[in-house]
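[1] predicted model and sequence below, questions to follow.
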Amino acid sequence: MQILVIGSGGREHALAWKIAQSPKVSKIWAAPGNAGMSDVAECVQISATDIRLLADFAERKRIDLTVVGPELPLTLGIVDEFERRGLRIFGPRKDAALVEGSKVFAKSFMKKHHIPTGFFQTFDRSEEAKRYIEEIGTPLVVKADGLAAGKGVIVCFELPEALDAVEKIMEERLFGDAGKRIVIEEYLEGEEVSFHALTDGDAVLPLASSQDHKRAFNDDQGPNTGGMGAYSPAPIITESIHQQIMERVMIPAVAGMATEGRAYKGILYAGLMINGNEIKVLEFNARLGDPEAQPLLLRMKSDLIPLLEAVVDGRLRDQTIDWTPDASVCVVMASKGYPGPYDQGATIVGLEDAAAEPNVVIFHAGTSRTNNQVLTGGGRVLGVTGLGRDIQGAIAATYRAVKKVHWEGAHYRTDIGVRALAKVS
């Protein structure tokens, strides 16, 4: 088989790395890819959002299966275009990807289908949003309606902070057109976890549990990011919590999409808040999380390709997934300034030494290659990911490798996995 992986981040590198292990695969292409992906795939300089060019390429190269990594091409309708041309592609269609593309749609969908979530109101005028905030007070959460690379969420504990969030999103357009509408919702106490499942629109097959770290700095301080690290499994997801998530969130969501004529095929990812035995959905995403994909795919023993094909063909009910009992931890190494304006073009040193560490894989995110040197080219640059017999072992393996990688201004958290350690100690 020839496979095309669309995207250029750590998630896409992890997908290409895992797909390369399949005996069914003879060739992998990546569009546009990154410096690390070039080790397992041939990179082609086509943007992940240039849907027509991507479809033309898939036709010309007779690609057997296209795997879409990021959310933006999904919400732009890449699956619809490929299917119109008779091309096989993994991911939800545009009308189903709206569950991530619009937070207003997602919250309304959850309310309609009785999926547990916090109370909310939606606004398309900043004056009305500010009046509502003054009425209900804080704490609360202000979210841009559209896609904002995981950064369109502002948690507000003080009234001036909340009013300022509305101004930044709706008036100053901090997140561009994603902020034309906003959702103001309940601030939920607890621990945030990520729950992923494969679905063919009918059957729902859960992946292993995972938990990420959204904030930029240690102790969950600083602004929200796309994710500064993740681990799997997540001890907070007990058997009873897992069953509750499946019965109250994942299965009703897939069934609800089907009843609305939005058959959902692909990865469905629920961001959840867990407080004791209570679960509530913060958001849905239409693809694998990044960085959660890195520890998940490192732990997956099963061949990924038959699973993806089963989703596309509507026969997921026959599939199972084998996982290593080992734990995995991913630490994101980012550029100075991220998630704000960040430096680019720094030379990365120590990659070979780090990759030589046992049970460690370096997944590239924002990198490029020039004259045999690997340079930084994004906010999140690398996802250093390691396995261990338990969380503590995985943390130790990962940070041994992290400490061998250097570039000017490199930034990473030093506490990834600490919450999991507290649960198992």
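    Okay, I see it. This is a predicted model, so every value here is computed, not measured. Residues are numbered from 1 along each chain as shown.
[2] C-alpha only now, for contacts and for neighbours.
    OK.
[3] OK, contacts around the nearest residue to Pro139 once chain neighbours are set aside?
    Once flanking residues are discounted, Pro139 sits nearest to Phe157: 4.3 Å by Cα to Cα, 6 or more residues apart in numbering. Phe157 makes contact with 138-140 under the criterion Cα atoms under 8 Å, 6 or more residues apart in numbering.
[4] against that first model, consider the following:
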Amino acid sequence: MKVLIVGGGGREHALAWKAIQSRHIDELHAAPGNPGIGRFAWCHPDVEATDVAGQVDLARRLGIDLVIVGPEAPLAAGLVDALTAAGIPAFGPTAAAARIEASKAYAKEVMTAAGVPTAAYADFTDYQQALAYIEARPGPVVIKADGLAAGKGVQVCADLDEARAALRAAMVEGAFDQAGSRVVIEEVLEGQEVSVLAFSDGRTVKQMVAAQDHKRAGEGDTGPNTGGMGAYAPVPAYTADMAEAVQRRILEPTIAELARRGTPFVGCLFAGLMLTADGPKVIEFNARFGDPETQAVLPLLENDLLEVIQACLEARLHEVDLRFRPGAAVNVVLASAGYPGKYVKGLPISGLVEADQVGVTVFHAGTAFNEDGQVVTAGGRVLGVMATGPTLRDALAMAYAGVDQIQFEGKTYRRDIGWRAL
């Protein structure tokens, strides 16, 4: 089987790493890919993930048997629709089904119709109306840009001043371009946050092992929100009873509602949950594998990834027994200094070979080759250092031993990944 992975970040590296282990793989490609993926696959850096026509043309020219779409933007742009129309099997939702991530207001509409527990909310396209709404509720609120904002469109506002500033940035100053022309304003949910990734074939939905991301840039969950500074799996706080409740009250009703609307969801449905005193509630849905959660979840998956995906595409996921190995996995993100704000690119990275020798797996998230062929920084999140172990403490010890081997100017990371579980 010839497989093409769309994307070039840490999530796509993890997907490629898992796909290459399949007994069905003959040839693996990635577009655009990255230097890490290029160690065992053909990369096509001239084809961007969001270049729908380019991706379809590449898949056709290479005779690809399966395309796995990593990022949200090409899903929202209709890449799966275009590939399907060209007769090329693709794993990921159609643009219509991907609206569950591409529009937070639409996701709330779906959840309301399905009776899925989530935060109370209101949505607005008029700035003055939104301003009047928050001023009538001066307590903490969450303000979300409706559209895709590269993980940066959500702000938890502690007071009215912060809420006014967030609202103005989104709706007046255009901080998120068109994504912020509509906003969703929510109540603040309290509890532990958990990420549940689930395979879906449009009818059946099956959970993977739960993970916990670390969104804040600083230790102790301080500082600005990021795309994620690390993740671990499984999550002790996510009990078997909770998993059963999430299956029954959240995942199955959502998949059924999307099917009822004529937009069946085939792909990976990501439920970002808050474990509140009243039970699990949905913070948001994503229409694809999470990043950095995938890098901690897929190493624990015992199944052949391509076999699970094939079952999803053939609407027979119900036949699959998802299996996860015992123990724990952790992914520690190494970021550029200044992330999630401005940062410098092109800084040389050393110690990658030494990290391999420690026994960790290093996923490339934001790297490139310079003119001398050296791997350099090329993003805010640069690398993910993943390790597994019989316990979380064992996995963390190995991951941080790997972190110590890798050097680049301004290397930034959190030393407390997994602190809630410990």
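    Great, that's in hand. Everything numeric in this text was worked out from a predicted model, so none of it was measured.
[5] can you calculate the TM-score here?
    Here the superposed chains carry a TM-score of 0.98, computed using TM-score structural alignment, normalised by the length of the second structure; 420 aligned residues with a Cα RMSD of 0.9 Å.
[6] top of the contacts of Phe157 of the first structure by neighbour count?
    Leu140 (20 neighbours; other Cα atoms under 10 Å).
[7] settle this for me: that one is touching Leu159, isn't it.
    No. If you go by Cα atoms under 8 Å, Leu140 of the first structure and Leu159 don't touch, sitting 9.3 Å apart.
[8] how many neighbours does Arg39 of the second structure have?
    Arg39 of the second structure: 9 neighbours (other Cα under 10 Å).
[9] thinking again about what came up before, which residue lines up with the residue nearest to Pro139 of the first structure in the second structure?
    Taking TM-score structural alignment, the alignment pairs Phe157 of the first structure with Ala158 from the second structure.
[10] picking up where we left off before, so which of the contacts of Phe157 of the first structure hold up in the second structure?
    Retained in the second structure: 138-140, out of the contacts of Phe157 of the first structure (criterion both residues aligned by TM-score structural alignment, their matches' Cα atoms under 8 Å).
[11] looking at those, which is nearest Ala149 of the first structure?
    The nearest member of these to Ala149 of the first structure, counting by Cα to Cα, is Leu140 at 20.7 Å.
[12] list the buried residues in stretch 403-422 of the second structure.
    Judged by neighbour count (16 or more other Cα atoms under 10 Å), stretch 403-422 of the second structure contains these buried residues: 403, 405-406, 408, 411-414, 416-418.
[13] show me the residues you listed that map onto helices.
    Of these, the ones assigned to helices by DSSP state H are 403, 405.
[14] for the buried residues of stretch 403-422 of the second structure, which two are the farthest from each other?
    Maximum distance among these (Cα to Cα): 24.0 Å, for Phe408 and Gly418.
[15] how close does Tyr121 of the second structure sit to Ala76 of the second structure?
    Plainly put, Tyr121 of the second structure is 23 Å away from Ala76 of the second structure if you go by Cα to Cα, to the nearest Å.
[16] skip the chain neighbours and tell me the closest residue to Arg389 of the first structure.
    Asp326 (4.7 Å).
[17] what's the counterpart of the one you found in the second structure?
    Under TM-score structural alignment, Asp326 of the first structure pairs with Gly327 in the second structure.
[18] verify the stated contact: its match with Arg393.
    No. Proximity of Gly327 of the second structure to Arg393 does not meet the contact threshold set by Cα under 8 Å, at 10.1 Å.
[19] for the most centrally placed residue in the second structure, what are its contacts?
    Per Cα atoms, centre = their mean, the C-alpha nearest to the average position across the second structure is that of Gly290, at 1.9 Å. Counting by Cα under 8 Å, 6+ apart, Gly290 of the second structure touches 11, 197, 270.
[20] among these, which lie within strands?
    Among the contacts of Gly290 of the second structure, DSSP state E puts 197, 270 in strands.
[21] ok, so of the contacts of Gly290 of the second structure, who is nearest Val332 of the second structure?
    When these are compared against Val332 of the second structure (criterion: Cα to Cα), the nearest one is Arg11, at 13.1 Å.
[22] the closest one touches Leu298, doesn't it?
    No. Contact between Arg11 of the second structure and Leu298 fails when scored by Cα under 8 Å: they sit 9.9 Å apart.
[23] which one of the two has more residues nearby?
    Per other Cα under 10 Å, whichever of Arg11 of the second structure and Leu298 has more neighbours is Arg11, with 26 against 21.
[24] now the residue lying closest to that one once chain neighbours are set aside: how far from Ala130 of the second structure?
    Leaving aside its chain neighbours, Arg11 of the second structure sits nearest to Asp291 (5.4 Å; criterion: Cα to Cα, 6+ apart). From Asp291 of the second structure over to Ala130 of the second structure the distance is 31 Å, taken as Cα to Cα.
[25] repeat for Ala136 of the second structure
    For Ala136 of the second structure relative to Ala130 of the second structure (Cα to Cα), the value is 10 Å.
[26] Lys281 of the second structure now?
    On the measure of Cα to Cα, Lys281 of the second structure and Ala130 of the second structure end up 24 Å apart.
[27] got it, and Phe199 of the second structure?
    36 Å.
[28] ok, Gln155 of the second structure next?
    15 Å.
[29] cool, Gly147 of the second structure as well?
    Gly147 of the second structure is 17 Å from Ala130 of the second structure, where distance means Cα to Cα.
[30] the residue nearest to Arg11 of the second structure: what secondary structure?
    coil (DSSP: H, G, I helix; E, B strand; the rest coil).
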